[in-house]
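Asker: okay, here's the prediction I keep looking at, along with the sequence it came from:
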Amino acid sequence: MVKNVAYLTPVALNFAVGEEVPEWVQLLPAAPHVIGRDGRRWHMFDPSVVVSRFDPAKLPQVDIEHSSELLAPQGMPAPAVGWIEALDVRDGAIWGKVSWTGVGRDYVASRAYRYLSPVFRHTQSGEIIEIASAGLTNNPNLEMAALNAAQYEENVMDPAILEALGLKPDSFCCRRRCGDQQPERQRAHCAQCCANP
């Protein structure tokens, strides 16, 4: 049995206030490589393998901040705010159909939580093989495009910092990797990752 479990925080749950809470949400970015902002790396050469391992008799839980993985084993409460009822591959990415509880729907609709973070099992070589659960969170780890352009545009790096670093405003690194960090972290990160564009 594979025991490697990874906790990730990738997916923006972006929709206009008053709109219906999304039923289908992206759980993993497009294959083949999944890279966390914290530097961890995994791969998913065949996303259909992840979908094929989905067991509808044992629905993965959606919780708050991975409480089912972190708190429940210690005997602490970890109530579900949703259940992943199906998986699908869309353009190489894994999407999940979520049945939200009333509390989960309220958290997402009120924007108390804006991101969904999957927990997945992987082999020792880093091949993603199964979605274990997911958690609502506000601290994303994976670099994935938001589900709407407005969120992506809001995360553009400060132009003054770009100028000080001698970078162009449309720099891929600074728009995708540094956009949501605090200015002092942006400088340090860009100096490191953009040194050899």
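Answerer: Yep, it's here.
Asker: hey, let's count contacts and neighbours off CA atoms from now on
Answerer: OK.
Asker: helices of the protein, residue ranges please.
Answerer: Here the chain has its helices, by DSSP state H, at 47-52, 67-70, 102-109, 149-154, 159-165, 172-176, 183-193.
Asker: putting a second one here so we can go through both:
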Amino acid sequence: MANPLRVNASELLRRPGSQKTVELSSLLAELEVVDPVRFADDAEVSVRLHLEALNDGIVVDGELSVPWHGVCRRCLADTGGTQVSEVHELYQRTVTDPEAFEIVGDQLDLRDVVRELVLLDVPSTPLCRPDCAGLCLTCGANLNDGPCGCAAAPTDPRWSALDQLHDLADPGD
């Protein structure tokens, strides 16, 4: 199977200082990203990159976007969105930088870079929104819909001394 995230860099490598913009896409299955909890079976990652040739390699800058879905870790509601991640990588023919990727046969293989960003940047324990109130620990009601009506949980008597200190504290502190 052809790699849709491979870029021919032969022209760039012949002319240091030259630049090129590329737009690529790939199904996550082609990247061996199979995670039915976070991604639809037909999910596709889109990549927009700016390539700039140096004397000893190529700098790759840009962004990728991938749709994701999940369950809120606080209220268990379905949630999702599009993760946008920045790409900043260096490719070299002779790798001298430990962070660089190798240019093989005048080709930039972006597969590993994109796969890594997708797996690391897409939330594994998402929130439906930053201020999600979660579920009531007593009755299980979704507190985002309003208070549930349960009585306040009794306080542990072992904390009463701290409660008294809190009550005495100056509200300005």
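Answerer: Ah, there it is. None of these values were measured; they are calculated from a predicted model.
Asker: got a TM-score for the two of them?
Answerer: Overlay of the two chains. TM-score (TM-score structural alignment, normalised by the length of the second structure): 0.27; 84 aligned residues with a Cα RMSD of 5.2 Å.
Asker: related to what we said a few turns ago, save the helices of the first structure as CSV, and put in distance to Ile35 of the first structure too.
Answerer: Converted to CSV, these look like this (distance: least, Cα to Cα, whole Å):
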stretch, distance to Ile35 of the first structure
helix 47-52, 15
helix 67-70, 21
helix 102-109, 25
helix 149-154, 18
helix 159-165, 24
helix 172-176, 12
helix 183-193, 14
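Asker: just put those helices in CSV and tack on distance to Asn4 of the first structure and mean neighbour count.
Answerer: CSV is the format used below for those (distance: least, Cα to Cα, whole Å; neighbours: other Cα atoms under 10 Å):
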stretch, distance to Asn4 of the first structure, mean neighbour count
helix 47-52, 15, 17
helix 67-70, 13, 18
helix 102-109, 27, 17
helix 149-154, 31, 13
helix 159-165, 39, 13
helix 172-176, 28, 18
helix 183-193, 28, 14
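Asker: among those, which is nearest Glu130 of the first structure?
Answerer: Closest to Glu130 of the first structure of these is helix 47-52 (Cα to Cα; 5.0 Å).
Asker: show me what that closest one is packed against.
Answerer: strand 82-90, strand 93-100, strand 128-137 (3 or more Cα pairs under 8 Å, 6 or more residues apart in numbering; DSSP states H and E).
Asker: the last one to helix 102-109, inter-axis angle?
Answerer: So that's strand 128-137 of the first structure. Using axes from the mean of the first three to the mean of the last three Cα atoms, to 10 degrees, one finds that strand 128-137 of the first structure and helix 102-109 are set 80 degrees apart in direction.
Asker: what of the shortest one?
Answerer: Interaxial angle of strand 93-100 of the first structure relative to helix 102-109 (the same axes, to 10 degrees): 130 degrees.
Asker: packing partners of strand 93-100 of the first structure?
Answerer: Going by 3+ Cα pairs under 8 Å, 6+ apart, strand 93-100 of the first structure lies up against strand 24-28, helix 47-52, strand 82-90.
Asker: try 6 Å
Answerer: strand 24-28, strand 82-90 (3 or more Cα pairs under 6 Å, 6 or more residues apart in numbering; DSSP states H and E).
Asker: take those strands and lay them out in a markdown table including distance to Pro159 of the first structure.
Answerer: Conversion of these to a markdown table gives the following (distance: least, Cα to Cα, whole Å):
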| stretch | distance to Pro159 of the first structure |
| --- | --- |
| strand 24-28 | 30 |
| strand 82-90 | 34 |
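Asker: so which of those strands is the most packed in?
Answerer: The highest average neighbour count among these, using mean count of other Cα atoms under 10 Å, belongs to strand 24-28 at a mean of 23.
Asker: give me the helices and strands touching that strand, please.
Answerer: strand 93-100.
Asker: with distance to Arg121 of the first structure as added columns, please give the helices and strands packed on helix 47-52 of the first structure in JSON lines.
Answerer: Putting those into JSON lines (distance: least, Cα to Cα, whole Å) gives the following:
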{"stretch": "strand 82-90", "distance to Arg121 of the first structure": "15"}
{"stretch": "strand 93-100", "distance to Arg121 of the first structure": "14"}
{"stretch": "strand 128-137", "distance to Arg121 of the first structure": "5"}
